[in-house]
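[1] this one's sequence-less:
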């Protein structure tokens, strides 16, 4: 069985709505043979990353950057996982009040350094999430999980 690790920082109802949609997509009934593990960014470890076959990253955009919690996650796992996780697929979603450009750039830069492969376009949401936003997050979760299912 393949493992999808969802690493998220979910400090607000808006982020919670996106996180839940991602989880529902990743655990949809048509997804078979993929175990979904959810970890808050401050508790996710290098062991979690090494045990997973793909990743979904969720963060608010804080002061034009990823949350401190997601940055802490990357700081903790970067070198222990650098050589072992190259080529693994990932997806991401970012919520912000307005501009999320810096957060997206940070995720892209860090995952490029890790050698991870972006398997879906990021979902970007500003303001209160609407139906289209949660549907996009559902699709993101389903896409990344299906990518792992097909790789089994």
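    Thanks, I have it. It should be emphasised that the depicted structure is a prediction, and the values quoted were computed from it without experimental measurement. Numbering: from 1, shown residues only.
[2] Only C-alpha atoms from now on, for both contacts and neighbour counts.
    Will do.
[3] So which residue is dead centre in this structure?
    The residue lying closest to the centre of the chain (CA atoms, centre = their mean) is residue 57, at 1.7 Å.
[4] ok but that residue is inside a strand, no?
    Yes - membership of residue 57 in a strand is supported by DSSP: H, G, I helix; E, B strand; the rest coil.
[5] all strands of this protein, in order?
    Secondary structure of the chain, counting by DSSP state E: strands at 2-8, 34-40, 54-62, 65-66, 89-96, 117-118, 123-126.
[6] Would you format the ones you listed as a markdown table with distance to residue 140 included?
    As requested, the strands of the chain are exported to a markdown table (distance: least, CA to CA, whole Å):
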| stretch | distance to residue 140 |
| --- | --- |
| strand 2-8 | 12 |
| strand 34-40 | 14 |
| strand 54-62 | 9 |
| strand 65-66 | 19 |
| strand 89-96 | 7 |
| strand 117-118 | 11 |
| strand 123-126 | 7 |
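[7] next up, a second structure to put side by side with the first:
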């Protein structure tokens, strides 16, 4: 059985919704391939994700908000806490990133991509950045609802990872 680990952090709900949509997409792709018994999808909040789960997985999706032009602190702490424990033990495995952003998201995507490059993971797609359009303090801190079109993109990304794991 292959395992896809989806590590997420969210304060306002957007990145959580994106991670859940990717998980749905991965499960749906596995079912369409008639291999749903061959794929385990694990959703794990960044604060709770451990090196053992990274080592037990064959693919990854990292889903987080951009905060102040970088990864959110909790997602960065996940990478800091687990980086050396899995270094040289997960190289070559597929991954993707999904970033929720107020307007840009490129800084967080670059930061995650640099970390994954250090792990020598293989990107299956460019980072998916969902622009929530939040610009004021009130908008930034408010609970978010991700548009269906953006959730569909997250489902596609999860499906791509599932297909990569199951057919690769």
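    Yep, that arrived. Note that the structure is a prediction, hence the values are computed from the model and not measured.
[8] out of the strands of structure 1, nearest to residue 77 of structure 1?
    Between residue 77 of structure 1 and the strands of structure 1, the shortest gap by CA to CA is with strand 2-8, which sits at 11.9 Å.
[9] Check the mean deviation of that closest one from structure 2.
    For strand 2-8 of structure 1, the mean deviation from structure 2 after alignment is 0.5 Å (mean CA distance after the TM-score superposition for structure 1).
[10] Other residues contacting stretch 131-144 of structure 1?
    Outside of stretch 131-144 of structure 1, the residues within contact range by CA atoms under 8 Å, 6 or more residues apart in numbering are 4, 17-19, 21-28, 31, 54-56, 89-93, 119-120, 122-123, 125.
[11] swap in stretch 95-113 of structure 1?
    By CA under 8 Å, 6+ apart, stretch 95-113 of structure 1 touches 14-15, 59-62, 64-66, 74, 94, 117, 124-127.
[12] How about stretch 42-55 of structure 1?
    By CA under 8 Å, 6+ apart, stretch 42-55 of structure 1 touches 2-7, 9, 69-70, 72-73, 76-77, 80-81, 84-85, 88-91, 144, 148.
[13] What residues in structure 2 pair up with it?
    Under the alignment (TM-score structural alignment), stretch 42-55 of structure 1 falls on residues 47-60 in structure 2.
[14] follow-up on the earlier one: and the contacts of stretch 95-113 of structure 1, which of them are buried?
    With neighbours counted by 16 or more other CA atoms under 10 Å, those contain buried members at 14-15, 59-62, 64-66, 74, 94, 117, 124-126.
[15] Now do the closest residue to residue 103 of structure 1 other than its chain neighbours against residue 4 of structure 1, distance only.
    Distances taken as CA to CA, 6 or more residues apart in numbering place residue 65 nearest to residue 103 of structure 1, at 4.1 Å, with adjacent residues excluded. Separation of residue 65 of structure 1 from residue 4 of structure 1 (CA to CA, to the nearest Å) stands at 24 Å.
[16] got it, and residue 89 of structure 1?
    Relative to residue 4 of structure 1, and taking CA to CA, residue 89 of structure 1 is found at 10 Å.
[17] Which one's more surrounded, those two?
    Shown here are residue 89 of structure 1 and residue 4; by other CA atoms under 10 Å, residue 4 has more neighbours (27 against 22).
[18] coming back round to it: my read is that the residue nearest to the centre of structure 1 contacts residue 92, right?
    Yes - the criterion here is CA atoms under 8 Å, and residue 57 of structure 1 meets it with residue 92 at 4.5 Å.
[19] still on that earlier bit, what's the farthest-apart pair in the buried ones among the contacts of stretch 95-113 of structure 1?
    14 and 117 (26.9 Å).
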